[in-house]
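Novice: I need the structure of the sequence given here:
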Amino acid sequence: MPVFVRIVLLGSAVLLLVLTGTQPRTDAASPVYADVAKIFQKHCTSCHSGARAPDKFRMETYMDVMQGGRNGAMVLPGDPAGSEIIRRVKGASTPRMPKNGPPWLSADEVRVLEKWVENGAPEA
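Specialist: Here you go, the predicted structure:
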């Protein structure tokens, strides 16, 4: 193989590695707000919406969830164990949520919420 072809192939491989390393990671296991919003709509917003939301904790929008309620933040980005929302859906804090359970959130739904919080609770 001619030296010129080797140099071009090597240069292309290096360029591909550099470009791949600088691209944002797209991990299917990294949920965003749209993913958890489906869980919230299914289990939470029937109570946690509008002016009568318990402890003024509304869950209708990303900003509502991140703002928290009367008792402060419910989501601590990067800290699922310290996030009250995770503690409530797992039954580690009372009242367990959803309050009208069982049924509670499925193990998969809890994992999605935990992963979302662990990854910084991204909006998108």
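
Novice: going forward, measure contacts and count neighbours with C-alpha atoms only.
Specialist: OK.

Novice: Mind jotting down where the strands sit in this protein?
Specialist: Taking DSSP state E as the criterion, the chain contains no strands.

Novice: can you give me the helices for it?
Specialist: Counting by DSSP state H, one finds helices in the chain at the ranges 3-22, 33-43, 62-67, 84-90, 107-118.

Novice: So which bits of the shortest one are buried?
Specialist: Buried residues in helix 62-67, counting neighbours by 16 or more other C-alpha atoms under 10 Å, are found at Tyr62, Val65, Met66, Gln67.

Novice: Next, the second sequence, to be compared with the first:
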Amino acid sequence: MLKRYQVFLALVLGVALLTAAGCGTSTSLRGSITGTIVDSQTGIGVSAASVLTSPSTTTVKTDINGNFTIPDVQPGVYTVTANATDYNSNSITVTVDNGLTATTNLTLVSMGGSFSRNVLPILMVNCSIVGCHDDSTAAAGLRLNSYTSLMKGSRYGAVIYPYDAQGSKLIKRIKGIETPRMPKNRSALSTADQGLLSNWINGGARNN
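Specialist: Presented below is the predicted three-dimensional model:
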């Protein structure tokens, strides 16, 4: 009888100890990572950039303003990497605390962009128009309706110096550093458009 009582008492004590131990544990709450991916030169958000982490979580795309959120992330330390077309990738380390959101921002350096996709549309709408730099007018002998014409320059020489946007006459005219400012008698180009042109030149002014 005594032996049975001792066994029963041992079982009761064991259950009590397990219960006490269970009460002392805490459950990890998942958090998230949020932030913005921006162009290093213009400060404008980069849309459709891929954002991924190591250790791996969910890969997401930035919205039209460059914002992103990676949900359902276990607490821990992560390397966040952003990739986008025509940009060099960039990474940063963040810590996600229990149940909280880690906020981080990344800047991407442009590899120059595309002439046909980024540069030519700006020139065609703002510069290669009647009375300025289209085929019929070609002010100062400068035509801005093709890559060949742009790189040929004006009768006074080159207007584009690859890898040197700051020294390129086209950028100086567009920014009003030299006169007459371009586009002549029209609104100045937006900061975003100026940035696209500068990025393309600094990336080598490629015919792409």
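
Novice: want to try a markdown table for the helices of the first structure, with distance to Met97 of the first structure as columns?
Specialist: Converted to a markdown table, the helices of the first structure look like this (distance: least, C-alpha to C-alpha, whole Å):
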| stretch | distance to Met97 of the first structure |
| --- | --- |
| helix 3-22 | 40 |
| helix 33-43 | 9 |
| helix 62-67 | 15 |
| helix 84-90 | 5 |
| helix 107-118 | 11 |
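
Novice: which of those helices sits most buried?
Specialist: When the helices of the first structure are scored by mean count of other C-alpha atoms under 10 Å, the highest mean neighbour count falls to helix 84-90 (a mean of 21).

Novice: Identify all contacting residues around that one.
Specialist: If you take C-alpha atoms under 8 Å, 6 or more residues apart in numbering as the criterion, helix 84-90 of the first structure is touched by 73-75, 80-81, 93-98, 104-105, 110, 113-114.

Novice: so where is it in the second structure?
Specialist: Alignment of helix 84-90 of the first structure against the second structure: residues 169-175, by TM-score structural alignment.

Novice: Stretch 64-75 of the first structure too?
Specialist: Per TM-score structural alignment, the counterpart of stretch 64-75 of the first structure in the second structure is residues 149-160.

Novice: what's the span of that stretch, first residue to last?
Specialist: End-to-end distance for stretch 149-160 of the second structure: 11 Å, by C-alpha to C-alpha, to the nearest Å.

Novice: what does stretch 173-184 of the second structure give?
Specialist: Using C-alpha to C-alpha, one end of stretch 173-184 of the second structure lies 9 Å from the other.

Novice: Centre of the chain to that stretch, how far?
Specialist: Its chain's average C-alpha position is 29 Å from that of stretch 173-184 of the second structure, according to C-alpha atoms, centre = their mean, to the nearest Å.

Novice: Now do the buried residues in that stretch.
Specialist: By neighbour count with 16+ other C-alpha under 10 Å, stretch 173-184 of the second structure contains the buried residues Arg173, Ile174, Lys175, Arg181, Met182, Pro183.

Novice: Greatest separation within those: which pair is it?
Specialist: For these, the farthest-apart pair by C-alpha to C-alpha is Lys175 and Pro183; their separation is 9.8 Å.

Novice: which neighbours do those two share?
Specialist: Residues within reach of Lys175 of the second structure and of Pro183 at once, by C-alpha under 8 Å, 6+ apart: there are none.
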